[in-house]
Structure formats: structure tokens, C-alpha cells
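Colleague: this is the structure alone, sequence omitted:
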């Protein structure tokens, strides 16, 4: 037996003797646990706008709008809520909408906001240009 093999064998015996059994006095039960860290998720504090039915431009926008190329329909409801249907999924997203001049904001219940521009008889969003459903 070489000196290196003997040294490794002795080291293994010493390390084996350092283990703990489940009946130890530390109350650990011999269980191995891994440390965990947790980052708290901040609450969503986005205040959804409410729509004044009498606000300039709001009443004129109520109704259904579509972007046919994206299979998208936007329903702007009189009470200030909206519903989006997307690629065959009805009620894909809901939330509240507001108008400020030529800007329309859709604040979803998911906390995301889509902003668009009112341009004549269309609503221009990043997804595309919506026209009124006929």
C-alpha cells in the first residue's frame, strides 16, 4: 500500500466518525436541510382609473373595437370597464379604461397598462389599429 492510499483511507475513517446519528442530543434528527431565501413580492399598487361617463370623448368610445389581423376585440363598457377577446379566447383580459384628451389607457386587473391614441375613428395601440365593429 502506498503512502497516499493510506493517507486517504485514514482521512475517510476520520470523516466518517464525524457524522451525527438521528439520536443525537442536538435535536436535529439527522435531517439535512438546505438554506432557503425568499424575496418578498411587493404588492401591486396601481390604482385603476375610473371613467366618467360624461367625460369628453369617453361616451363616444363606448362599444366594440377590433383588430382583425390579430383576432382581437376590445369591448369598452359604459361603467368604465373593458373586456378583451384575443385569438379566440373570450374575456382574455379585463380591467378599467380611461380617456385623457387623445390618450386612452387600459389598466388590466393583472396590473399591466396598455396605452393608445385616439386618432379619428380609430384607436392606435402597439398591437395595431382598432376600428369600430360594425
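Modeller: Okay, I see it. Since the structure is predicted, the reported quantities are computational estimates derived from the model, not experimental observations.
Colleague: only C-alpha atoms from now on, for both contacts and neighbour counts.
Modeller: OK.
Colleague: now do the strands in the protein.
Modeller: Assignment of strands within the chain using DSSP state E yields the ranges 63-67, 72-76, 81-86, 89-100, 103-108, 113-119, 122-124, 129-132.
Colleague: what's the most buried one of those?
Modeller: strand 72-76 (a mean of 22; mean count of other CA atoms under 10 Å).
Colleague: for residue 122, which non-adjacent residue is spatially closest?
Modeller: Nearest non-adjacent residue to residue 122, counting by CA to CA, 6 or more residues apart in numbering: residue 131, 5.0 Å away.
Colleague: list the residues that contact the one you found.
Modeller: Residue 131 sits next to 65-67, 121-123 when contact means CA atoms under 8 Å, 6 or more residues apart in numbering.
Colleague: let's bring in a second model and compare:
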């Protein structure tokens, strides 16, 4: 059997298997009233992230974090504007900055401050 014929036969078998998975049967899973927000969705008022929207600064280390309504952030650090970008979330009073650099930074939210290892951010 030639390799092209084998690949074509394998593709046909896989596609027919997938077609069998797409039956129009009613779902037994309960439907939710609203889909879960994507990382770029607008932050709603009952979302704990909404309390962070705006700019926060740690003067002692020249660090500013700008929290956007769409669940993203940018950091300015030691004069470098947009030093790091990513998404953020809040879980049990912990702010998680998930950077596009692959690193996640955690800070504890306490009123009008967020305490990170790097420094304490205060709302501007």
C-alpha cells in the first residue's frame, strides 16, 4: 500500500469516527445562564477584578500596574513603559498577574493596597 493511499484511508477512518460523535442528541448537562468570561471579556461589577480597574503604584521600586476592564494588565517598571503585559484574576483575595512572559506573580489584596514580593501597590 502506498503511503498516500494509507494516509487517505487513515483520514477517512478518522473523519467517519468524528462524524459519529456529532449526533443531534439532547444534552444531559444543564445549561448555564451565561458563558464563563474569556480573558478579554469586560469585567462585570460582581467580578472581584472590577475593584482593581485603574492604576496602582509602588513608589519605592518605581513600579506601576495598570488594570484594564477587559481583564488585562500592563506593568511599567523603572522607567520602562509596558515592561510586561498579561491577564489578571482574583482568587480568595489573591491577585494573580499572569504575564505573557509565562510568569505568574501573586499579591495579597488588602483594601486599597496589593502586597507583592516586589513591593506594595497603592491605588493612584
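Modeller: Everything's here; your move. Bear in mind the structure is a predicted one, so any value in this text is a computation, not a measurement.
Colleague: closest one of the contacts of residue 131 of structure 1 to residue 17 of structure 1?
Modeller: residue 67 (72.2 Å; CA to CA).
Colleague: whatever residue of structure 2 lines up with residue 127 of structure 1 and residue 61 of structure 2, how far apart?
Modeller: Matched to structure 2 by TM-score structural alignment, residue 127 of structure 1 sits across from residue 118. Using CA to CA, to the nearest Å, residue 118 of structure 2 is found at 8 Å from residue 61 of structure 2.
Colleague: again, but for residue 74 of structure 2
Modeller: According to CA to CA, residue 74 of structure 2 stands 16 Å off from residue 61 of structure 2.
Colleague: now residue 82 of structure 2
Modeller: 16 Å.
Colleague: and for residue 81 of structure 2?
Modeller: Distance of residue 81 of structure 2 to residue 61 of structure 2, given as CA to CA: 14 Å.
Colleague: and if you look at residue 121 of structure 2?
Modeller: The value you get for residue 121 of structure 2 to residue 61 of structure 2, if CA to CA is used, is 10 Å.
Colleague: then residue 107 of structure 2?
Modeller: Separation of residue 107 of structure 2 from residue 61 of structure 2 (CA to CA) stands at 15 Å.
Colleague: with residue 103 of structure 2 instead?
Modeller: Using CA to CA, we find residue 103 of structure 2 at a distance of 19 Å from residue 61 of structure 2.
Colleague: of these two, who's got more company?
Modeller: Neighbour count, other CA atoms under 10 Å: between residue 103 of structure 2 and residue 61, residue 61 has more, with 13 against 9.
Colleague: what residues are up against that one?
Modeller: By CA under 8 Å, 6+ apart, the contact set of residue 61 of structure 2 is 77-78, 118-119.
Colleague: nearest the geometric middle of structure 1, what residue?
Modeller: Note on structure 1: the residue nearest the mean C-alpha position is residue 110, at 6.3 Å, using CA atoms, centre = their mean.
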